[in-house]
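Engineer: Okay, predicted coordinates and the sequence, questions at the end:
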Amino acid sequence: MPENEIHTIPLWPLLLYASIVVVLLAAILFLSYILGQHHRDRDTGKPYEGGIEQTGSARLRFSAQFYLVAMLFVIFDVEAVFIMLWALGFYELGWAGYVGAAIFIGQLVVVLIYEWGIGALDIGADANEILKVYKRKTMAKGLKG
């Protein structure tokens, strides 16, 4: 085989696949429009069609703790991708890859324990606080009744 020979990959399979996807998508949307329900009830135009009147604003404030947990989720999710990629190349990486992945997972465990220790994962009320409030309410009802 000559060294300067250029191999060309035919594009027609990709174009055929893309056109099949577009045709199927158009067919599904068209059938959904034709076979779907068409009605104009009073509450159809309202958000969520729940029949519940809206009260207040849709702009809610979230605690900074919520964003911290969301960032932790994203970070650990990205690290899970790295671990999955390592698993794909497990045999090619050998023992060096295994030790590297073990160190990486160990660091993740240390960070998770640290975040748990500083209370970054405590976003709800403490169970003991909920129990105290419940006991107070039940005692107040017992005194009244």
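Structural biologist: Cool, got the structure.

Engineer: From here on, just use CA atoms for contacts and neighbour counts.
Structural biologist: Fine.

Engineer: element containing the closest residue to Ile83 other than its chain neighbours, please.
Structural biologist: Of all residues not flanking Ile83 in the chain, Ala101 sits nearest, at 7.3 Å (C-alpha to C-alpha, 6 or more residues apart in numbering). Using DSSP states H and E, the element containing Ala101 is helix 90-117.

Engineer: Pasting the second one now:
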Amino acid sequence: MSEIASGYLPILLFLVVGIVFAFIFVGAPILVSGLTGTAKPDSVKLSEYESGFPAFSDSRQRFDVRFYLVAILFIVFDLEAAFMFPWAVSLHWGGVEAWVSMMVFLGVLTLGLVYEWMSGALEWE
């Protein structure tokens, strides 16, 4: 039985070290800022940040869908960049097939961008 338990010792050690690091990097700054910081909200801190909507308003308020459309477009093109880096690094292993598949991928995304542009989704009033 002790041979089986000794096999799980590295996993237990890994979990303990992970929990300790989680407390050091997440819990300790929260604890220190709570003890030393002051909460003094003013009009600048409570103003709108990125969305342009009031921070504390009715939760059933209607939102402009264009904000979310631009956010989704940003995510799509951010993922495009995330897919292109590993593809560019491993291009010499994939050969012509990898290049053609990425060009098809980029073509579909380009068609999507052209469609969004022509339909006026990127125009802001």
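Structural biologist: The structure has been received and is ready for your questions. Small disclaimer: the values here were computed from a predicted structure and weren't measured.

Engineer: Got a TM-score for the two of them?
Structural biologist: The pair, once superposed, lands on a TM-score of 0.60 when counted by TM-score structural alignment, normalised by the length of structure 2; 107 aligned residues with a C-alpha RMSD of 3.4 Å.

Engineer: Now the element after the helix holding Ala101 of structure 1, going C-ward?
Structural biologist: helix 127-144.

Engineer: Can you name every helix or strand that that next one contacts?
Structural biologist: Under the contact definition 3 or more C-alpha pairs under 8 Å, 6 or more residues apart in numbering; DSSP states H and E, helix 127-144 of structure 1 sits against no other helix or strand.

Engineer: how about Gly119 of structure 1, what does it touch?
Structural biologist: With contact set as C-alpha atoms under 8 Å, 6 or more residues apart in numbering, Gly119 of structure 1 has no partners.

Engineer: Helices of structure 2, start to end?
Structural biologist: 2-7, 9-22, 28-36, 65-89, 91-118 (DSSP state H).

Engineer: Take those helices and write them to JSON lines, including mean neighbour count and distance to Pro54 of structure 2.
Structural biologist: As requested, these are exported to JSON lines (neighbours: other C-alpha atoms under 10 Å; distance: least, C-alpha to C-alpha, whole Å):
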{"stretch": "helix 2-7", "mean neighbour count": "9", "distance to Pro54 of structure 2": "56"}
{"stretch": "helix 9-22", "mean neighbour count": "12", "distance to Pro54 of structure 2": "34"}
{"stretch": "helix 28-36", "mean neighbour count": "11", "distance to Pro54 of structure 2": "26"}
{"stretch": "helix 65-89", "mean neighbour count": "13", "distance to Pro54 of structure 2": "14"}
{"stretch": "helix 91-118", "mean neighbour count": "13", "distance to Pro54 of structure 2": "28"}
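
Engineer: Next, format the ones you listed as JSON lines and append distance to Ser47 of structure 2.
Structural biologist: Output for the helices of structure 2, formatted as JSON lines (distance: least, C-alpha to C-alpha, whole Å):
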{"stretch": "helix 2-7", "distance to Ser47 of structure 2": "55"}
{"stretch": "helix 9-22", "distance to Ser47 of structure 2": "32"}
{"stretch": "helix 28-36", "distance to Ser47 of structure 2": "22"}
{"stretch": "helix 65-89", "distance to Ser47 of structure 2": "18"}
{"stretch": "helix 91-118", "distance to Ser47 of structure 2": "31"}
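
Engineer: At the geometric centre of structure 2, which residue do we find?
Structural biologist: Central residue of structure 2 (C-alpha atoms, centre = their mean): Ile75, 8.3 Å from the mean position.

Engineer: Contact partners for that residue?
Structural biologist: By C-alpha under 8 Å, 6+ apart, the contact set of Ile75 of structure 2 is empty.

Engineer: What's it aligned with over in structure 1?
Structural biologist: Using TM-score structural alignment, the partner of Ile75 of structure 2 in structure 1 is Val74.

Engineer: aligned partner of Ser109 of structure 1 in structure 2?
Structural biologist: Heads up, residue 109 of structure 1 is Val, not Ser. Aligned counterpart of Val109 of structure 1 in structure 2: Thr110 (TM-score structural alignment).

Engineer: That match and Glu80 of structure 2, how far apart?
Structural biologist: Thr110 of structure 2 is 11 Å from Glu80 of structure 2, where distance means C-alpha to C-alpha, to the nearest Å.
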